[in-house]
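Colleague: Pasting the sequence and the predicted model now:
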Amino acid sequence: MNRRKMMRGGLALFAGSLLARPAVAAPFASRRIAVTTRGAGRDVVLIAGLASGPGLWNGVIGAISGYRWHLVHVRGFAGLAADANASGPVVQPVADEIARYIGAAGLRRPAVIGHSMGGTLAMLLGLKGLASRLMVVDMLPEGAAMIGGTASGMGFLADQLGDYFTGTRAGRAYLAQILAEMPGARGSDPDVIANALRDLANVDLGPQLPRLTAPMEVVYAVGADAAQAGAITRTFRAAYAPKRDVRLLPIGPSGHMVMADQPARFNAALSNFLKAV
């Protein structure tokens, strides 16, 4: 065999060996979200709320082992550049991107936990049939109901507030002050916050709750005042009544950041929830 034939045969073998190797998945890239993973075990998706980043879950990850945590960071929140979230709707496009991540990462119906706006996103993923179990933390199906309103009544006000927060110097300064006082919210983009608030004020997932087939637990915060706690409980029970077999769990005394105000009780609740995964 001459040298040319030997080289040709060697190249063919080399090319064949490359083609025979399994394909390596490209890293997930998104202009809406960034996702990091920590730990090892069964897959759990964690979604923080409005203006918050993955740091919200540090106490959870440090206390509960045996899971691979997928931490979703919405672009424009907590120091991450806004990118595609800088204008237009935020909530539904972000839900769609988390769904794309679940598919790209090869996750098979992971448990999904979401706090506040993250709870809305978790329910949207549940409606896509992508979650084995859902935990919603201190969020109602109708976003406007969190401040005593309705989607039909709060939509216009949300638009006005969004214009104030982003279109005036005083509004931007006031929003910056609010974000500076929120744990983990520093560096959030005012435009993304305003757009997300508009979305949340107009969303009402209540009528779609019967379509949620995955088991669901709702953890909600109550204060020390018994009368107020009773009123909050009645609100959550009524809001989630359309969801069959939903489990409601009050934790208090606590503010909105349940995992920070009552870490031991929240971690115990989450651990019990995940044991059923």
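Modeller: Happy to help now that I have it.
Colleague: contacts, neighbours, all on C-alpha from now
Modeller: OK.
Colleague: the longest strand in this protein is where?
Modeller: Among the segments of the chain that qualify as a strand by DSSP state E, the longest is strand 67-74.
Colleague: which strands and helices sit next to that strand?
Modeller: Contact analysis of strand 67-74 by 3 or more CA pairs under 8 Å, 6 or more residues apart in numbering; DSSP states H and E lists strand 33-38, strand 42-47 as its packing neighbours.
Colleague: With Gly148 as the reference, name the closest of those.
Modeller: Nearest to Gly148, of all the helices and strands packed on strand 67-74, is strand 42-47, at 23.9 Å by CA to CA.
Colleague: on that earlier part again, quick one: contacts of the longest strand of the chain?
Modeller: With CA atoms under 8 Å, 6 or more residues apart in numbering as the test, strand 67-74 has contacts from 32-48, 52-54, 61, 80, 94, 98.
Colleague: ok, how many other residues are close to the nearest residue to Leu205 once chain neighbours are set aside?
Modeller: Leaving aside its sequence neighbours, Leu205 sits nearest to Pro141 (CA to CA, 6 or more residues apart in numbering; 4.9 Å). Neighbour count for Pro141, taken as other CA atoms under 10 Å: 22.
Colleague: check contacts around Pro141.
Modeller: Here Pro141 is in contact with 120, 203-206, 239-240 (criterion: CA under 8 Å, 6+ apart).
Colleague: Helix, strand or coil: sort out the closest residue to Asp261 other than its chain neighbours for me.
Modeller: Spatial nearest neighbour of Asp261, chain neighbours left out: Ser254 (5.5 Å); criterion: CA to CA, 6+ apart. Recorded secondary structure, Ser254: coil (DSSP: H, G, I helix; E, B strand; the rest coil).
Colleague: and the gap between Ser254 and Ala238?
Modeller: 21 Å (CA to CA, to the nearest Å).
Colleague: rewinding a little: which of the contacts of strand 67-74 are buried, as a ChimeraX select command?
Modeller: In ChimeraX, selecting the buried portion of the contacts of strand 67-74, with burial taken from 16 or more other CA atoms under 10 Å, looks like this:
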select :32,33,34,35,43,44,45,46,47,48,52,53,54,61,80,94,98
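Colleague: Comparison target below:
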Amino acid sequence: MIRTASTALFGAAALLLAAAPAQAQDGHVNHAAHGAQHAAFTSDRLSVVVDGPEGAPDLVLIPGLSSSPAVWQGTVDHLNGRYRVHRIHVAGFAGAAAQANAQGDTPQPVGAPVAEEIARYIREQHLNRPAVVGHSMGGTMGMMLAARHPDLVGRLMVVDMIPFMGAMFGAPGATAESVTPVADQIWTAQSTSPREAYIAQATPAINGMINTESRREEALQDMRGSDQKVSAAAFRELVTTDLRPELGRITAPTEVLYVKFNDARMTDAITDAIYQTSFATLPGARLKRIDDSA
């Protein structure tokens, strides 16, 4: 069967962004049952789940596209109260009402305004230069935060994301402008697809990116519980956002973790080269490939 261009792009989008974090996708939980609480912070872009004792070092965890804060539960459990953990829940993702992230016929940014709200949260909650960890879209928001508010971030970890994802959708030398038509096609395909078709197309892509079968359903639940237009607009924004010129503003020590692709064509050497080239303008960044991710 021959797929249309929009269908192929739709699948590529799901493959790049809907997978579990490297060593981080841990499942849905009842936050209250684990001792978590919601932060006293009012925002129409996000909410925050807080775990750990007051006075402990602060750690901000930002999940990926269409994901819930629950993806980090295993990480929180592993830390065992050694950190005050602040997990971000983006409005419109994984059951949260879209609020200010709601979309009309023309896509509006999601990640950039959420990153600004995270900066406001850090300031208003008096977090002391927290470590920030972001997966996928969360990695993009982490880079935005660290580059645009370097005084707020103590350390940065980016998981499974490069500073210009649009490079994966264009010819060598692609720019944000040159990949905008592709991003617009993805937005149209995802935002207007009938709900059943949207879920049917995303499901095999998500399953193919999560090696541990028992962890797939959580990611699928998050996808099904997310606002379709918010996810589509967020993806379009990621494709057209080039943070490479901003990386030099990041002063926080930075580590980048990335997975080995489940694609024989993407050799270790090719994968390493993509990340090394992408982060070349961030001196001192430590890059590490994870070959046995979940």
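Modeller: Nice, thanks for sending it over. A quick note: this is a predicted structure, and the numbers were derived from the prediction, not measured.
Colleague: related to what we said a few turns ago, how about TSV for the helices and strands packed on strand 67-74 of structure 1, with distance to Pro190 of structure 1 added?
Modeller: As requested, these are exported to TSV (distance: least, CA to CA, whole Å):
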stretch	distance to Pro190 of structure 1
strand 33-38	17
strand 42-47	20
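Colleague: Looking at those strands, which is nearest to Phe14 of structure 1?
Modeller: Of all those, strand 33-38 comes closest under CA to CA, at 35.1 Å.
Colleague: Find me the equivalent region of that closest one in structure 2.
Modeller: Counting by TM-score structural alignment, strand 33-38 of structure 1 lines up with residues 46-51 of structure 2.
Colleague: So for Ala122 of structure 1, what's the nearest residue that isn't a sequence neighbour?
Modeller: Nearest non-adjacent residue to Ala122 of structure 1, counting by CA to CA, 6+ apart: Gly114, 5.5 Å away.
Colleague: Check Ala131 of structure 1 too.
Modeller: That would be Arg109: by CA to CA, 6+ apart, it lies 4.4 Å from Ala131 of structure 1.
Colleague: who's in contact with the aligned residue in structure 2 for that neighbour?
Modeller: In structure 2, Arg109 of structure 1 lines up with Arg129, judged by TM-score structural alignment. For Arg129 of structure 2, the contacting residues are 58, 151-155, by CA under 8 Å, 6+ apart.
Colleague: quick one: the residue nearest to Ala122 of structure 1 is in a helix?
Modeller: No: read with three-state DSSP, Gly114 of structure 1 is strand and lies in no helix.
Colleague: so it makes contact with Val44?
Modeller: No: using CA atoms under 8 Å, Gly114 of structure 1 is not in contact with Val44; the gap is 10.7 Å.
Colleague: all helices for the stretch 101-250 of structure 1, in order.
Modeller: In the stretch 101-250 of structure 1, helices defined by DSSP state H, counting those that start in this stretch lie at 117-127, 151-167, 169-181, 190-202, 226-240, listed in chain order.
Colleague: Output those in TSV, with mean neighbour count appended to each entry.
Modeller: Formatted as TSV, these follow (neighbours: other CA atoms under 10 Å):
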stretch	mean neighbour count
helix 117-127	25
helix 151-167	17
helix 169-181	15
helix 190-202	24
helix 226-240	15
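Colleague: Switch the ones you listed over to TSV; also include distance to Pro215 of structure 1.
Modeller: Formatted as TSV, those follow (distance: least, CA to CA, whole Å):
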stretch	distance to Pro215 of structure 1
helix 117-127	10
helix 151-167	26
helix 169-181	34
helix 190-202	23
helix 226-240	13
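Colleague: So which of those is nearest Leu270 of structure 1?
Modeller: Of all those, helix 117-127 sits nearest to Leu270 of structure 1, with 14.2 Å by CA to CA.
Colleague: Taking their axis directions, the closest one and helix 190-202 sit at what angle?
Modeller: 60 degrees (axes from the mean of the first three to the mean of the last three CA atoms, to 10 degrees).
Colleague: Show me what helix 117-127 of structure 1 packs onto, helices and strands only.
Modeller: So helix 117-127 of structure 1, by 3+ CA pairs under 8 Å, 6+ apart, packs with strand 42-47, helix 91-104, strand 111-115, strand 133-137.
Colleague: mind giving me TSV with the ones you listed and columns for distance to Arg172 of structure 1?
Modeller: Below are these laid out as TSV (distance: least, CA to CA, whole Å):
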stretch	distance to Arg172 of structure 1
strand 42-47	26
helix 91-104	21
strand 111-115	25
strand 133-137	28
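Colleague: Which one of those lies nearest to Pro183 of structure 1?
Modeller: Of all these, strand 111-115 comes closest under CA to CA, at 13.7 Å.
Colleague: For the closest one, give me the average deviation versus structure 2.
Modeller: Once fitted to structure 2, strand 111-115 of structure 1 is off its aligned match by 0.3 Å on average (mean CA distance after the TM-score superposition for structure 1).
Colleague: Need the contact partners of that strand.
Modeller: For strand 111-115 of structure 1, the external contacting residues (CA under 8 Å, 6+ apart) are 43-49, 119-122, 131-139, 274, 277.
Colleague: Kindly recompute the last result at 7 Å.
Modeller: 43-49, 119, 121-122, 131-139, 277 (CA atoms under 7 Å, 6 or more residues apart in numbering).
Colleague: ok, Ile162 of structure 2 - contacts?
Modeller: Ile162 of structure 2 makes contacts with 275, 278, as judged by CA under 7 Å, 6+ apart.
Colleague: Need the counterpart of it in structure 1.
Modeller: Using TM-score structural alignment, Ile162 of structure 2 pairs with Leu140 in structure 1.
Colleague: Its match and Asp204 of structure 1, how far apart?
Modeller: Leu140 of structure 1 is 9 Å from Asp204 of structure 1, by CA to CA.
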